[in-house]
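Asker: The sequence isn't on hand, but the structure is:
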């Protein structure tokens, strides 16, 4: 596969627009490379919104408005989006931030200019906050002025999270005992190494059986492809059962933890990445298909029916905005 972006001409045009190019082709090439890499946090949020199933349109907004004097009064947010869950018409504006501190903070001048822009175009202003691997989406009005800046704590942002009711996010749990079981037949002893306290054997093996188990620990021969994909999103414990002629490798859920659909997307994409490669979010949103699971909500329902998923949660915020139609 070629590494050449399929929208190379647009990237070159953008590079020429935003840079003071002096004719050095190496400078232009570096600017194009940076644009192709994009702003990963914005690209990631766009991909997950598109994949969650309720997004009709999402795109970046031009950050170079005219006239130049407008910059003193207006700050253009990062994204504009429209979701099928909205009522009243019109898109929403989204400012994207990534911060691992438990308090997200905005300077008052910056906050005022963002709100001025939102008021001008008469659109709700939302904040998307990535905290480690977890995303939250909430109304800007929940930011409250502290001594100087406008702040919001992680716990309040989670309570007011709109990612479920607006974009379609869900939380789920794989039941204890659900997993994948591989039977490996011992074919040839390659090496035996005697240590002080133990002997280590290296075998040539062949996988002869693949089984699955549900949340009750019952073995079965098959599961739907969507449910199998869901198992790859979960941290499974590995247990080895050794016999004279074979080994069972059992990868099973302990039943601990809870996962969001949007964090599962990262695991699904990582599953197909070559070892050591990093996620290229901009190329992901240009791909015709993002993951092996097109309908995650449908996949959760099927896995619940097949006895693998134990719990599905539809999350609602403490304060329901008037532009969201609450219908799960």
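Answerer: Thanks, I have it. Remember, predicted model here, so these are calculated numbers, not experimental data.

Asker: drop to CA atoms for contacts and neighbour counts, all remaining ones
Answerer: OK.

Asker: Next, please give the residue ranges for the helices of the chain.
Answerer: Listed in chain order, the helices found in the chain under DSSP state H are 8-18, 25-37, 40-52, 108-121, 154-159, 225-232, 261-271, 281-286, 296-305.

Asker: Could you measure from residue 175 over to residue 182?
Answerer: In this view, residue 175 and residue 182 are 19 Å apart by CA to CA, to the nearest Å.

Asker: Let me fix that, I meant to ask about residue 106.
Answerer: On the measure of CA to CA, residue 106 and residue 182 end up 51 Å apart.

Asker: Residue 40 now?
Answerer: Summarising the geometry, the distance separating residue 40 from residue 182, computed by CA to CA, is 37 Å.

Asker: quick one, which of those two is more surrounded?
Answerer: Set residue 40 next to residue 182 and count neighbours by other CA atoms under 10 Å: residue 182 wins out with 18 against 13.

Asker: ok, and here's another one to check against it:
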């Protein structure tokens, strides 16, 4: 079966103006600049909410998550209440009450809420009797924390990247895991030299062009031992890791080695790598479309189970369950030995 490359959808450069024209036809009076700004903000805000929802669904501990309708009445209630972005319930919670989540994306190392904005969010959470959390995407990292960790400094309520990471609930609540692939584990491709096509000489040296055939694909574990029994999902872990490339030449073959080096990665960041590998022609994952899928990634059905298999097959060297500095009341306290 031949896989056809996906066609890139061209976005008209005057898309905001076209949208404004449609609104004008419908009887809405709005200037083009205001419409363009609202469309731009929607393009930033909605995909990041979809991305966080997909991440939570994929990590495996989410029982329910849905967006909350932001259209509220009476209009005057907007002065007192701010509806958060999401409502969610996780299997890790000790309480039956769901949690509310406000989703933000900011690349600066401080996330800031104005006092009136924080007050309206908290008023809604108090009205519902639910904990209020913030999901913050910082570059490619997700953090999830209680709003109580945001402290008022001068005018606004702020939280630093360091504090948000220290109080991150995405592992304890949503099921995120950090892991390491052992140095030495990797993929090895051997190309047989079938026919010399041409040779050219330059000041830098001679260059040869060969017609070659791949005659062997193999894997090594973290001890450098060649393995033929690696599970298919375990093999997929290599596509989500930065591998170092090395090349060896003999008279008959060229061998390419793609081997793991030192490092650590979170499961939720591995998700993006897996999606990019499965859809290399996409500029970015289509999170809204992924929300409708029963299985988010095609090659790994259960990431936590795959990491366990990879550890047993000596590919993964470490698995870390990262806990927050202060465990909230709606999660079980963890004893020093790691048990509940």
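Answerer: Received, thanks. All of these numbers come straight from a predicted model, not from anything done at the bench.

Asker: Would you pull the TM-score for this pair?
Answerer: Scored against TM-score structural alignment, normalised by the length of the first structure, the superposed chains reach a TM-score of 0.88; 309 aligned residues with a CA RMSD of 2.5 Å.

Asker: circling back: can the helices of the first structure go into TSV with extra columns for distance to residue 145 of the first structure?
Answerer: Formatted as TSV, the helices of the first structure follow (distance: least, CA to CA, whole Å):
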stretch	distance to residue 145 of the first structure
helix 8-18	34
helix 25-37	35
helix 40-52	25
helix 108-121	8
helix 154-159	14
helix 225-232	42
helix 261-271	30
helix 281-286	34
helix 296-305	38
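
Asker: hey, which of the ones you listed is tucked in deepest?
Answerer: helix 40-52 (a mean of 20; mean count of other CA atoms under 10 Å).

Asker: Give me the range in the second structure that that helix lines up against.
Answerer: Residues 47-59 of the second structure are matched to helix 40-52 of the first structure when aligned by TM-score structural alignment.

Asker: what about the matching stretch, how far off from the first structure?
Answerer: In this overlay with the first structure, the average offset of stretch 47-59 of the second structure from its partner residues is 0.4 Å by mean CA distance after the TM-score superposition for the first structure.

Asker: can you give me the end-to-end distance of stretch 160-179 of the second structure?
Answerer: Taking CA to CA as the measure, stretch 160-179 of the second structure stretches 24 Å from start to finish.

Asker: Go through that stretch and flag the buried ones.
Answerer: Within stretch 160-179 of the second structure, the residues that qualify as buried by neighbour count (16 or more other CA atoms under 10 Å) are 160-161, 164-179.

Asker: need the contact list for residue 217 of the second structure.
Answerer: Contacts were defined as CA atoms under 8 Å, 6 or more residues apart in numbering; by that measure residue 217 of the second structure touches 187, 188, 189, 190.

Asker: go with 7 Å
Answerer: The contact partners of residue 217 of the second structure, taken as CA atoms under 7 Å, 6 or more residues apart in numbering, are 188, 189, 190.

Asker: quick one, what contacts the first one?
Answerer: The one in question is residue 188 of the second structure. Residue 188 of the second structure is in contact with 217, 218, 219, 256, 257, 258, counting by CA under 7 Å, 6+ apart.

Asker: Residue 9 of the first structure versus the equivalent of the fourth one over in the first structure, what's the distance?
Answerer: The reference is to residue 256 of the second structure. Residue 256 of the second structure is assigned residue 249 in the first structure as its aligned equivalent, the criterion being TM-score structural alignment. Separation of residue 249 of the first structure from residue 9 of the first structure (CA to CA): 50 Å.

Asker: before we move on, what about residue 172 of the first structure?
Answerer: When residue 172 of the first structure is compared with residue 9 of the first structure (using CA to CA), they lie 42 Å apart.

Asker: Same check on residue 144 of the first structure?
Answerer: Applying CA to CA, one obtains 43 Å for the distance of residue 144 of the first structure from residue 9 of the first structure.

Asker: can you check residue 153 of the first structure too?
Answerer: Using CA to CA, which is the criterion applied here, residue 153 of the first structure is 42 Å from residue 9 of the first structure.

Asker: now residue 308 of the first structure
Answerer: 47 Å.

Asker: mind listing what the aligned partner of residue 207 of the second structure in the first structure touches?
Answerer: Using TM-score structural alignment to pair residues, one finds that residue 207 of the second structure aligns to residue 200 in the first structure. Shown in contact with residue 200 of the first structure (CA under 7 Å, 6+ apart): 192, 193, 194.

Asker: Now rank those by neighbours and give me the top one.
Answerer: Comparing the contacts of residue 200 of the first structure by number of neighbours (other CA under 10 Å), residue 192 comes first, having 11 neighbours.
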